[in-house]
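Enquirer: the sequence and its predicted three-dimensional model are supplied below.
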Amino acid sequence: MSEANPASSRARPQRIVVLGIGNLLWADEGFGVRCIEALQQRYEFAPHVSLIDGGTQGLYLIQHVQEADALLIFDAIDYGLAPGTLKEVRDEEVPRFMGAKKMSLHQTGFQEVLSLALLTGKYPAQVLLIGCQPQELEDYGGSLRPIVKAAMQEALALGVAQLQRWGGAPQPRRSPLSTREAVTLDALALGAYEAQRPAPEQACRMGDARFFPQEG
């Protein structure tokens, strides 16, 4: 399910940056990074397209934003919608939406990145945020919830379509990724992460009760 704003017809950008942000260790907060991981595994792009795992780097991402003519962002965003709902936000509206209801410090940091890019006059001519409403964030060591993982397919389709319009020339990947090329470390790749993480019964994933006040 998605809510989308119509794309305007503009000149094709010379440099395209595709950025996934979020924290893989907190369940659905990893949505953006997982999208970048899947996009790189499935597609190849023109040389002027850069795929970046932005993680929680905040202001360290300013250079990538300032250098981009077009910026595509994947992230988990709390829009107050049903879990798994996708919403597209464009251009100058993106900083406002990312700051509307912050879920974590990474969003605070990235909103500042976008605001700084605007202030310096080096804001990308075209920006598209593909955000997904999370279901669960308070699960340290958890993975994407099924409804959010399922939403990735539509999110990737929306992203690939936009990259095609921008002239990013997405094509199905013909050669496997090398470890050096992959944006995600092997140990943190989705399959390995889900296979190796401990179950909630084996390891506390909701916080250590010793550090929380007791009820009653």
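Expert: That came in fine, so what should we check first?
Enquirer: from here on, contacts and neighbour counts on C-alpha atoms
Expert: Noted.
Enquirer: list the contacts for the residue lying closest to Pro95 once chain neighbours are set aside?
Expert: Counting by CA to CA, 6 or more residues apart in numbering, Pro95 lies nearest to Gln111, which is 5.4 Å off, once chain neighbours are set aside. Residues near Gln111 by CA atoms under 8 Å, 6 or more residues apart in numbering: Pro95, Arg96, Met98, Gly99.
Enquirer: three-state assignment of Gln111?
Expert: Here Gln111 is helix, with the state taken from DSSP: H, G, I helix; E, B strand; the rest coil.
Enquirer: select only the buried ones of the contacts of Gln111 in ChimeraX?
Expert: Burial among the contacts of Gln111 is assessed by 16 or more other CA atoms under 10 Å; the matching ChimeraX selection reads:
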select :95,98,99
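Enquirer: what is the nearest of the contacts of Gln111 to Gln40?
Expert: Within the contacts of Gln111, the smallest distance to Gln40 is 24.3 Å, found for Met98 (CA to CA).
Enquirer: quick one: the nearest residue to that closest one once chain neighbours are set aside from Phe45, how far?
Expert: In space, Met98 comes closest to Gln111 once its chain neighbours are excluded; the distance is 6.1 Å by CA to CA, 6+ apart. Distance of Gln111 to Phe45, given as CA to CA, to the nearest Å: 27 Å.
Enquirer: one more structure, for comparison:
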Amino acid sequence: MPYDAGRLVVGCGNVLFKDDGFGPMVIHALEDYFKENDIEKPEDTQFIDAGTGATHFIFSMPDDNWKKVIVVDVVEWNAEPGTLKIFSPYDMPKGKYENAHTWPVEEPLHDLV
């Protein structure tokens, strides 16, 4: 499946590791919501359950059509469990956002901006 929509909502994480599965669960909840309520998802928008492969599979394949990429994932930043926060690629906690292979994700996000 090509990732050529103008807006991507990318859920990252591993559902086998408790809260690390947050991103994929949000993607499935969004898909279910639109389906159950018989609502068309926003035009030119794609929901992607990226699992743990977002850095390699998504961020290494940017498309000229991409206008906005929303990444849903967990980040360690000393907040109460369940707290939601919107980060730009430039204000994410340094060294705290890496994938399972300890590849930093901030740099690929900067490349997409």
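Expert: Received it, and whenever you're ready, just let me know what you need. Note that the structure is predicted; figures quoted are calculated from it, not measured.
Enquirer: superposing both, give me the TM-score.
Expert: Remark: TM-score between the superposed chains equals 0.73 [TM-score structural alignment, normalised by the length of structure 2]; 102 aligned residues with a CA RMSD of 2.6 Å.
Enquirer: circling back to that earlier point, can you tell me what the residue nearest to Pro95 of structure 1 aligns to in structure 2?
Expert: Aligned counterpart of Gln111 of structure 1 in structure 2: Glu106 (TM-score structural alignment).
Enquirer: going along the chain, name the helices of structure 2.
Expert: Using DSSP state H, the helices of structure 2 run over 22-36, 106-112.
Enquirer: leaving out sequence neighbours, find the closest residue to the residue most central in space within structure 2.
Expert: Nearest to the mean C-alpha position of structure 2, by CA atoms, centre = their mean, lies Val71 at 2.5 Å. Distances taken as CA to CA, 6+ apart place Val10 nearest to Val71 of structure 2, at 4.8 Å, with adjacent residues excluded.
Enquirer: and the one you found, how many neighbours?
Expert: As a burial measure, Val10 of structure 2 scores 23 neighbours (other CA atoms under 10 Å).
Enquirer: contacting residues for the residue of structure 1 sitting at the aligned position of His56 of structure 2?
Expert: Counting by TM-score structural alignment, His56 of structure 2 corresponds to Leu59 in structure 1. Taking CA under 8 Å, 6+ apart, we find Leu59 of structure 1 in contact with Gly109, Phe110, Glu112, Val113.
Enquirer: likewise Ile36 of structure 1?
Expert: Counting by CA under 8 Å, 6+ apart, Ile36 of structure 1 has contacts Val18, Leu19, Gly20, Leu51, Ile52, Asp53, Phe74, Val183.
Enquirer: now, the most widely separated pair of those residues?
Expert: Top of the distance list for the contacts of Ile36 of structure 1 (CA to CA): Phe74 and Val183, 14.3 Å.
Enquirer: between those two, who's got more neighbours?
Expert: Neighbours per residue (other CA under 10 Å) separate Phe74 of structure 1 from Val183, with Phe74 holding more: 28 against 19.
Enquirer: can you find the partner of the more buried one in structure 2?
Expert: Checking TM-score structural alignment: Phe74 of structure 1 goes with Val72.
Enquirer: re the thing from before, could you say which of the helices of structure 2 is packed most deeply?
Expert: A comparison of the helices of structure 2 by mean neighbour count, using mean count of other CA atoms under 10 Å, puts helix 22-36 on top with a mean of 16.
Enquirer: distance of the residue nearest to Pro95 of structure 1 relative to Gly54 of structure 1?
Expert: Using CA to CA, one gets 13 Å for the distance from Gln111 of structure 1 to Gly54 of structure 1.
Enquirer: done for today, thanks.
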